[in-house]
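Novice: show me how the following folds:
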Amino acid sequence: MNRIYKYGLVVAVLSVFLGGCSTTKTNDIATMSSNNIATGSINNRSIQGSSLKIDSKVPRVFYFEFDKVMLSAKARASLRLHAESLRLNPTKIRLLGHADERGSREYNMALGENRGNVVREFLIQEGVNGSLIEVISYGEEKAALSGSNEKSWAMNRRVELK
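Specialist: Next comes the predicted model:
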């Protein structure tokens, strides 16, 4: 009994010690964005959260390679424009993650969620308030293009910004 008590005490002390040593990086842009949201102004403009206002020519669908979650350079460039708009006009958004039909249903749900989370983290790094971003995964359930070929699969590996 005494041995179990000592072991528990050691684990508790180590947990406190290691937790106290951890640090979190503060993104100055994210901090500024949070402060501006709290005060209700962004660059002397009032918050209007009715809809995402950005040029309709900027893509809202971001495609991925097979079994990958890495953003392309094109996707990052488009997301930077969306992030700028969201910093100036904070709005709740949804990121809908998708996968092609290959893989199990569970795997594709997780892959769609991971892709959505990669986009979410990128937007947060660009200064968007993370509490305004919801990630939903549809896995393979809502295909953009039906078919069992490379063209269909490529169109279905995506995250949509809504």
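Novice: switch to C-alpha atoms for all contacts and neighbour counts from now on
Specialist: Will do.
Novice: please enumerate the helices of this protein.
Specialist: For the chain, the helices defined by DSSP state H cover 2-21, 28-39, 73-88, 105-125, 150-156.
Novice: sequence B follows; please return its structure for comparison with A:
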Amino acid sequence: WAAVTGNTPVDAWILFAIIFFWTPPHFWALSLLAHGEYEKAGVPMLPVTHGAKATRNQILLYTILLVPLALLPVATGLGGWIYGGVTLALGLVFLSYAVRVWRSHAGDAGASAADMKLARGMFLFSILYLFLVFAALIVEHAAGLHFPIGAA
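Specialist: Alright, predicted model coming up:
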């Protein structure tokens, strides 16, 4: 049992930040797909208020920030080799999606089916990404495979 100290450990803030920076690319990829419905309903999602190109720019920016941020648990010792490897590989795939969505015309009027399929793929992969990042951390600890980088 942990004592209540009134403080929040840095690892908790890092895990919060991972979810915080993951959320925009996740929801904005979906909003590129459903921007017409959001507009009709009067929901001020980013593609409706600032356009698809601005949305794609923000998806890329947040993903670029997320990839190294998600590796911080390795630096603090919360994550070990397994977490680091899994998270790096998943981050590179997520970043690849973000770059391809950024280069596409997803969400634009007349966007191709391939562009929209790419946005859908990013949205679906983002769900898998978050699940596997946290699963790697949990499995690493639960299975006794947590070996922090730099530990003897």
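Novice: how alike are these chains, TM-score-wise?
Specialist: Overlay of the two chains. TM-score (TM-score structural alignment, normalised by the length of structure 2): 0.26; 63 aligned residues with a CA RMSD of 5.0 Å.
Novice: ok, back up a step: need the helices of structure 1 in a markdown table with mean neighbour count and distance to residue 61 of structure 1, can you?
Specialist: Output for the helices of structure 1, formatted as a markdown table (neighbours: other CA atoms under 10 Å; distance: least, CA to CA, whole Å):
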| stretch | mean neighbour count | distance to residue 61 of structure 1 |
| --- | --- | --- |
| helix 2-21 | 10 | 39 |
| helix 28-39 | 16 | 24 |
| helix 73-88 | 18 | 8 |
| helix 105-125 | 21 | 11 |
| helix 150-156 | 17 | 10 |
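Novice: make CSV out of the ones you listed and add distance to residue 133 of structure 1.
Specialist: Below are these laid out as CSV (distance: least, CA to CA, whole Å):
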stretch, distance to residue 133 of structure 1
helix 2-21, 27
helix 28-39, 14
helix 73-88, 10
helix 105-125, 7
helix 150-156, 22
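Novice: wait, which of those is closest to residue 94 of structure 1?
Specialist: helix 105-125 (9.0 Å; CA to CA).
Novice: what helices and strands are in contact with the longest helix anywhere in structure 2?
Specialist: As assigned by DSSP H, the longest helix anywhere in structure 2 is helix 10-41. When contacts are defined as 3 or more CA pairs under 8 Å, 6 or more residues apart in numbering; DSSP states H and E, helix 10-41 of structure 2 sits against helix 46-49, helix 52-69, helix 72-76, helix 113-142.
Novice: so for residue 95 of structure 2, which of the ones you listed sits nearest?
Specialist: Short answer: helix 52-69, nearest of these by CA to CA, at 6.0 Å.
Novice: now do the buried residues in the closest one.
Specialist: Residues of helix 52-69 of structure 2 classed as buried: 52-53, 55-64, 66-67, 69 (neighbour count, 16 or more other CA atoms under 10 Å).
Novice: and the residue minimising distance to the centre of structure 2, what does it touch?
Specialist: Centroid-nearest residue in structure 2, with CA atoms, centre = their mean: residue 22, separated by 3.1 Å. The neighbourhood of residue 22 of structure 2, defined by CA atoms under 8 Å, 6 or more residues apart in numbering, consists of 62, 63, 66, 126, 130.
Novice: could you dump those residues to JSON lines with distance to residue 94 of structure 2?
Specialist: Below are these laid out as JSON lines (distance: CA to CA, whole Å):
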{"residue": "62", "distance to residue 94 of structure 2": "11"}
{"residue": "63", "distance to residue 94 of structure 2": "7"}
{"residue": "66", "distance to residue 94 of structure 2": "10"}
{"residue": "126", "distance to residue 94 of structure 2": "7"}
{"residue": "130", "distance to residue 94 of structure 2": "10"}
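Novice: many thanks, we can stop here.
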